[in-house]
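In: Sequence first, predicted coordinates after that:
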Amino acid sequence: MTSQARAAIILAAGQGTRMKSPLPKVLHPVGGRAMLDHAIDAAEALGCERVIVVVGNHSPEVRAHVVKRLGEGAIAVQDPPMGTGHAVLCAKDAMAGFEGQVVITYGDVPLLKASDIAPVFGGGEGVTVVGFEARDPSGYGRLLIDADGGLEAIVEHKEASPDQLKVTACNSGVMAAPSGLLFELLAEVKNDNAKGEYYLTDVVALARGRGAPSSVVFADEDAVMGVNAQGELAVAEALFQKVQRETFLANGVTMPAPETVHFSWDTEIGGGATVEPFVVFGKGARIAGGARIRSFSHIEGATVAAGAEVGPYARLRPGAELAEDVKIGNFVEVKNVKMAKGAKANHLAYLGDGTVGAKANIGAGTIFCNYDGFFKHHTTVGEGAFVGSNSSLVAPVTIGEGAMVGSGSVITSDVGPGDLALGRAGQQSKPGWAARFMDAMRAKKAKSK
């Protein structure tokens, strides 16, 4: 619980033209999750009782995204854009009735965590800014800090003097202030600057002029990096993956080549699991300790229990649930299928919409024919059943416990427990036919030359 109410205003009204993409900038993913959602996650983790996202009319997709997650009341519109100070002021009506601390963050800063932001709430009744020490400060606003450690002002790069440009303490753009003070200060901000915009940063000097203390807390430069172009998006993704890998290694996950493994924002892997090189985890993957994920596998929306083995070259899609000691081998795809303990599909199979009983064996080349062109249907393979290679099980269909399906069969009706099902044409042999055919074709080809 916090001692004072908290709220967040997330700025997401930028046009993002440098991304050169039809997808709005803040909806580009990092770790499989929209950058804007990362910002909302951080605000919620801070305990903010109100989260307002400032959007532009040029990006209806962003508005729809926010409404779906937070509701219409979370929307504030900036139109036309006139700077960051103006953007925050556009959220004033949406913040009506709120009394407490307001933090301002950004929809294109995906690596910023609640733990990086939280110190701004210790600044008391003034303005507190998140700063960072820049490796290269070019282009950033500079933090002018007095001898007592207080923040005197933030000077934009284009407005800075030569001496101020030597400062390496830079502004991340993230700041917090009491709600009442914030909007009073914003009403005083002018646009007499090089860009003709209303700078949010001007509130620091205005607060000092009122005698309100302004301060700065520092975060790591990587945590506050903004994304404005595809190259920066790739850098953010690389930093995100680096943190994920380090976290899983520290938690006891074995990865011989962690730099080749890619994770989603919500990947769960228990200590004692092994992940071989070149594995990709999409959204919703949950891997228990003791499982083994072999190389070149792709797992999304799937659950893998202890002792199970997946791959190499396997694909688990949403709804795949593998119990203990299940084996999914090379070039096997599993979608919305529950596989009980010890079941296996070792080679070249598609299993979609079904259940597979304990210790059942699915032969190479088996297909669950689950789609009739309009609807999906369920296939059930009973405990201990054996499905021969190159079989097609046309759903809805049930293979009973301990039943067998002969190789090459097309099964369209249920198979009883312990039964053998053969669904293929009888073999015929025509002596000499192949030799005569080939001789005739060779002669025909010779004449055509």
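Out: Arrived safely, thanks for sending. No experiment lies behind these values; they were computed from the predicted model shown.
In: CA atoms for contacts and neighbours, from now on please.
Out: Will do.
In: and after the longest strand seen in the chain, which helix or strand comes next?
Out: The longest strand of the chain (DSSP state E) is strand 169-178. Once the chain leaves strand 169-178, the next helix or strand it forms, by DSSP states H and E, is helix 179-186.
In: contacts for that following helix?
Out: The contact list for helix 179-186, computed with Cα atoms under 8 Å, 6 or more residues apart in numbering, reads 85-86, 89, 92, 98-102, 126, 200, 203, 206-207.
In: and those residues, which are buried?
Out: Buried positions within those, assessed by neighbour count (16 or more other Cα atoms under 10 Å), are G85, H86, L89, K92, F98, Q101, V102, G126, L200, V203, L206, A207.
In: farthest pair in those?
Out: Using Cα to Cα, the two most remote members of the buried ones among the contacts of helix 179-186 are F98 and L206, lying 22.0 Å apart.
In: In this protein, spot the helix with the most residues.
Out: What stands out as the longest helix in the chain, according to DSSP state H, is helix 230-250.
In: re the thing from before, need the buried ones among the contacts of helix 179-186 in a markdown table with distance to S115, can you?
Out: What follows is the buried ones among the contacts of helix 179-186, written out as a markdown table (distance: Cα to Cα, whole Å):
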| residue | distance to S115 |
| --- | --- |
| G85 | 25 |
| H86 | 27 |
| L89 | 26 |
| K92 | 26 |
| F98 | 23 |
| Q101 | 16 |
| V102 | 16 |
| G126 | 20 |
| L200 | 23 |
| V203 | 24 |
| L206 | 28 |
| A207 | 25 |
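In: So which of those belong to strands?
Out: Counting by DSSP E, the part of these found in strands is Q101, V102.
In: closest to G139 among the buried ones among the contacts of helix 179-186?
Out: Nearest to G139 among those, counting by Cα to Cα, is L200 at 16.2 Å.
In: Put this next to the first one:
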Amino acid sequence: MATALIVLAAGMGTRMNSDLPKVMHQVAGAPLFAHALASGAALSPDRVVLVVGHGAELVEATAKEIDPEISIAVQVEQLGTGHAVQQARAALDGFGGDVFVLYGDTPFIRPETLETMAAARTQGADVVVLGFDAADPGRYGRLIVVDGALDRIVEFKDASADERAVTLCNSGVIAADAGLLFDLLDGVGNDNASGEYYLPDIVSVARARGLTASVVTCDEAETLGINSRAELADAEDVFQTRARDAALEDGVTLIARDTVYFAYDTVIGRDSVIEPNVVFGPGVTVESGALIRAFSHLEGCHVSRGAVVGPYARLRPGAELANDAKVGNFVEIKNAQIEEGAKINHLSYVGDARVGKHANIGAGTITCNYDGVSKHHTNIGARTFIGSNTCLVAPVSVGDEAMTATGTVVTKNVPAGAMAVGRAKMEVKPGLALKLFEKLKAAKARRQKGS
């Protein structure tokens, strides 16, 4: 059966108190709506439609970066969830199959839950609604079940006292055949307290036509919606707890688990050790047996087996560490390949570069990769020794088994096996320090006397 996703992402999110559209706020380094797309991807959808509204251009541009094939529908007026789904009609013209409606501000629906809903459709339910038993039902819409079948969904503000006593609540996630979904929406009116077109009203329309509706339930935590900064913080906590638990289950050692922060796509191999206060930004893969030491920050990088990072290291996008490479304290790597066994142990910046196998980069080394307009590449050969406080002015190369003297400014290529020395000649002036201090102290005394 063909499948399509409609993800609703048009809301302003007034309670966020932000210039950003609500769905652009991030959990684990990804916009909220990206989490919904990732959940829906488990269904292998043939089409995906994102319904945007507030901040449409920004949301669309971000969505296209995530999935260039995604279709965009615009909800100009915010007239309710039913109206929002209607905006996807043109994008699904000619589509025959099931449609799942998800929400861009509800990031934690599990793929397994959507698969259960798909199974319910296969078993014959015309409309499938995702519900949950709420510890505190609050203002959620209520699912009214009669004789084992879903009879209707009632919004809190339109519910009677008896209906408000029901604890089975509506998540808003719905699955139905595409043609049927839009046909049912045509029968939905806006005669309610808000004057809006509610998507859940399709259940009553379906039942009135003699069609069947069923409920699939999930844990309440999956349905967490984000409407405020506090809820955003809660969502981050939920994600991090799940990610930490998964890492431990996969054989990763987290020495102080609550201080490690993962991104939505972090991958860490078994027998890796993560020390306290490590932050993973998007796009990080750490292979088995690596050690990430305390207070390091990694983003857009790859760390191979047996490599050691940190403490206090920063790996930026494009950093590639081969097996057994070592990047130590207060070292920053950006867009650079650090080959097997190479060491950059302290206080260095290596950007737009290659560091060859078993090279040793001394403290304070800098690749001067930017001329104010363009970036340039530095190539450091295998088994080289780069002396402390060397500046490598790119573009430049240092051949295999070459050496640079401490404090050298390298402005031209160094052949293999050669030694580069490029620093000012030092002179020693006997007694000059004492004379200079006497002069400075006398000047200071005169100033103080005059004031």
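Out: Structure received. In this text the structure is predicted, and so the values were computed from the model without any measurement.
In: Measure the mean distance from the longest helix of structure 1 to structure 2 post-superposition.
Out: By mean Cα distance after the TM-score superposition for structure 1, the fitted helix 230-250 of structure 1 averages 0.9 Å away from its aligned residues in structure 2.
In: what comes up buried for that helix?
Out: Buried residues in helix 230-250 of structure 1 (16+ other Cα under 10 Å): L233, A236, E237, A238, L239, F240, Q241, K242, Q244, R245, F248.
In: Could you measure from the fourth one over to G31 of structure 1?
Out: Taking Cα to Cα, to the nearest Å as the criterion, A238 of structure 1 is separated from G31 of structure 1 by 9 Å.
In: repeat for the last one
Out: Going from F248 of structure 1 to G31 of structure 1 by Cα to Cα gives 15 Å.
In: try E44 of structure 1
Out: Counting by Cα to Cα, the gap from E44 of structure 1 to G31 of structure 1 is 19 Å.
In: Which one of the two is surrounded by more residues?
Out: Taking other Cα atoms under 10 Å, E44 of structure 1 and G31 do not tie; G31 has more neighbours (24 against 17).
In: what do we get in structure 2 for that one?
Out: For G31 of structure 1, the aligned position in structure 2 is A28, judged by TM-score structural alignment.
In: F295 of structure 2 versus the residue nearest to that match when sequence neighbours are not counted, what's the distance?
Out: The shortest distance from A28 of structure 2 to any non-neighbouring residue, by Cα to Cα, 6 or more residues apart in numbering, is to A263 (4.4 Å). In this structure, A263 of structure 2 and F295 of structure 2 are 16 Å apart, going by Cα to Cα.
In: Also M16 of structure 2?
Out: 30 Å.
In: again with A230 of structure 2
Out: From A230 of structure 2 to F295 of structure 2 the distance is 26 Å (Cα to Cα).
In: Helices of the stretch 301-450 of structure 2, residue ranges please.
Out: 432-450 (DSSP state H, counting those that start in this stretch).
In: Same check on the stretch 1-150 of structure 2?
Out: 32-40, 56-66, 81-86, 111-122.
In: Select, out of these, the one closest to S194 of structure 2.
Out: helix 81-86 (11.9 Å).
In: what about that closest one, how far off from structure 1?
Out: Mean deviation for helix 81-86 of structure 2: 1.2 Å (mean Cα distance after the TM-score superposition for structure 1).
In: for stretch 31-40 of structure 2, same thing?
Out: On superposition with structure 1, the mean distance recorded for stretch 31-40 of structure 2 (mean Cα distance after the TM-score superposition for structure 1) is 1.8 Å.
In: Give me the contacts around that stretch.
Out: Contacts for stretch 31-40 of structure 2 (Cα under 8 Å, 6+ apart): 5, 7, 9, 23-26, 63, 66, 102-111, 114.
In: Out of these, which end up buried?
Out: 5, 7, 9, 23-26, 63, 102-111, 114.
In: Now for the aligned residue in structure 2 for A87 of structure 1, how many residues are close by?
Out: The alignment partner of A87 of structure 1 in structure 2, by TM-score structural alignment, is A84. By other Cα under 10 Å, the residues close to A84 of structure 2 number 28.
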